[in-house]
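# Sequence first, then the predicted structure:
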Amino acid sequence: MSPPPPVLLVIDLQQGIVEGPADWGPRSTLKLTENVAHLLHTWRSRSWPVLHVYHDDLDEPDNPAQVKFPETFAPHISAAPLSSEPQFIKHRGSAFVGTKLLEELERLEKDGKRKIVVIGMDGSQCVNNTVRHAADLGFQLLVVADACSCYGMEDWRTGKQLGAEETWEAAMGVLTGSAKIVETDKALTTLGYD
């Protein structure tokens, strides 16, 4: 008997995060939206489960990822959910904190253990928090690196600004202890599908 199909977990692919404000600087992964759209099409064409998580930031009053800013809180066009796809709103880094995501994954696993494929924003923050949390909960994870993106960050020691690509490389590297990291064109093969 073959295992149940993998879940695609779409994290914080919102207009105001994917197309962040100018003061965030450029983001990594130039083909992010193209890869996201490709993966969503693949999952939907096979009727595999897709779950969406959105960030509603309650700590930074001007963050565009807030329900009170509907245009920037909205899903990015590359990742707009279908009405049948469950959606969760979180207020913290991990998508498991304060949401019903765990309950939904457990419901989906009644047919057997599923792999979770993660895509989204920001690779160094919410993607990282969610993936490491999921690994601690015992889930098997695959992160599609080129369907994740980061903005730059400040080096904690020197205060030097690290570029978006450098931050993305480091973020994906950190996740190797919690998940298998692949690129879009290798995702299905890695999962055992062609």
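That came in fine, so what should we check first?

# rest of the way, CA atoms for contacts and neighbours
OK.

# name the helices or strands packed onto the lengthiest strand in the chain?
When the chain is scanned for its longest strand (criterion: DSSP state E), the result is strand 140-148. Under the contact criterion of 3 or more CA pairs under 8 Å, 6 or more residues apart in numbering; DSSP states H and E, strand 140-148 touches helix 32-45, strand 115-120, helix 126-136, strand 180-182.

# mind checking which of those is nearest Ala164?
helix 32-45 (13.0 Å; CA to CA).

# follow-up on the earlier one: residues making contact with the longest strand of the chain?
29, 31-33, 35-36, 114-123, 131, 134-135, 172, 178-184, 187 (CA atoms under 8 Å, 6 or more residues apart in numbering).

# and the comparison structure, right after this:
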Amino acid sequence: MPDRPLALRPPALVVIDVQKGFDDANFWGRRNNPECETNIAALLARWRRQGWPVVLVRHDSSTPGSPLTPGSPGHEFQEITEGPADLVVTKSVNSAFLGVPDLNTWLRGNDLSEVVICGITTNHCCETTARMAGNLGYETVFAIDATYTFGRVSPDGTEMSADLLSEVTATNLHGEFATVVHTAELLGGGVAQHPR
């Protein structure tokens, strides 16, 4: 973790769209990073043990047939998220900052100036949330190995692997919108070490 000033308050852990519907490989395709859930669970355990702020974000899909449609089994949070949360945000677009209740208002109201982002998917809702967090002036940390995504096909028909898309997200964000780190860095020192 690079040396930088620490926030006066601990960072909020923003856990994005860790929902059962993303387990549907027939709908989404092949994913990367099988360690993602283990890393998210470790981050949640650390934050809850320390009494630091946890935000859970859930996607309410309006796409017909989506496993994330409200009322469907896939809309529910995965078991690894079970436990207390300081805020639950629901959204129907990519950014957690465009959900209900308003994440920016809640963070500002609690004097929180730093966020740590993890969840699903790397290059969609996680990346979009990180970009907005950076633009809104938050010190933004992106736990790249506590996210995963799926392969996609580019407009010219080229198959883009999930690993490649994850690397592109890390490259897009790092030093511009966020500091991209690995879970071990958050658990072992740096951003998550200071007291309230």
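Noted; the coordinates are in hand. Just so you know, these numbers come straight off a predicted model, no measurement behind them.

# Overlay the chains and give the TM-score.
Here the superposed chains carry a TM-score of 0.89, computed using TM-score structural alignment, normalised by the length of the first structure; 186 aligned residues with a CA RMSD of 1.8 Å.

# still on that earlier bit, quick one: closest of the helices and strands packed on strand 140-148 of the first structure to Leu162 of the first structure.
Nearest of these (CA to CA): helix 126-136, 17.3 Å.

# That closest one vs the second structure, average distance?
Once the two models are superposed, helix 126-136 of the first structure sits on average 0.8 Å from its counterpart in the second structure (mean CA distance after the TM-score superposition for the first structure).

# mind checking which helix or strand Tyr54 of the first structure is in?
strand 50-55 (DSSP states H and E).

# Report the buried residues of that strand.
Across strand 50-55 of the first structure, burial judged by 16 or more other CA atoms under 10 Å covers 50-55.

# counterpart of that strand in the second structure, which residues?
Counting by TM-score structural alignment, strand 50-55 of the first structure pairs with residues 54-59 of the second structure.

# one step back: quick one: the buried residues of strand 50-55 of the first structure as TSV, columns for distance to Thr158 of the first structure too.
Conversion of the buried residues of strand 50-55 of the first structure to TSV gives the following (distance: CA to CA, whole Å):
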residue	distance to Thr158 of the first structure
Val50	40
Leu51	38
His52	36
Val53	33
Tyr54	32
His55	29
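
# ok, of the residues you listed, which one's closest to Gln66 of the first structure?
Using CA to CA, those come closest to Gln66 of the first structure at His55, 7.1 Å.

# Now mean neighbour count and distance to Gln66 of the first structure too, for the helices and strands packed on strand 140-148 of the first structure, in JSON lines please.
JSON lines is the format used below for these (neighbours: other CA atoms under 10 Å; distance: least, CA to CA, whole Å):
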{"stretch": "helix 32-45", "mean neighbour count": "17", "distance to Gln66 of the first structure": "21"}
{"stretch": "strand 115-120", "mean neighbour count": "24", "distance to Gln66 of the first structure": "17"}
{"stretch": "helix 126-136", "mean neighbour count": "20", "distance to Gln66 of the first structure": "15"}
{"stretch": "strand 180-182", "mean neighbour count": "18", "distance to Gln66 of the first structure": "29"}
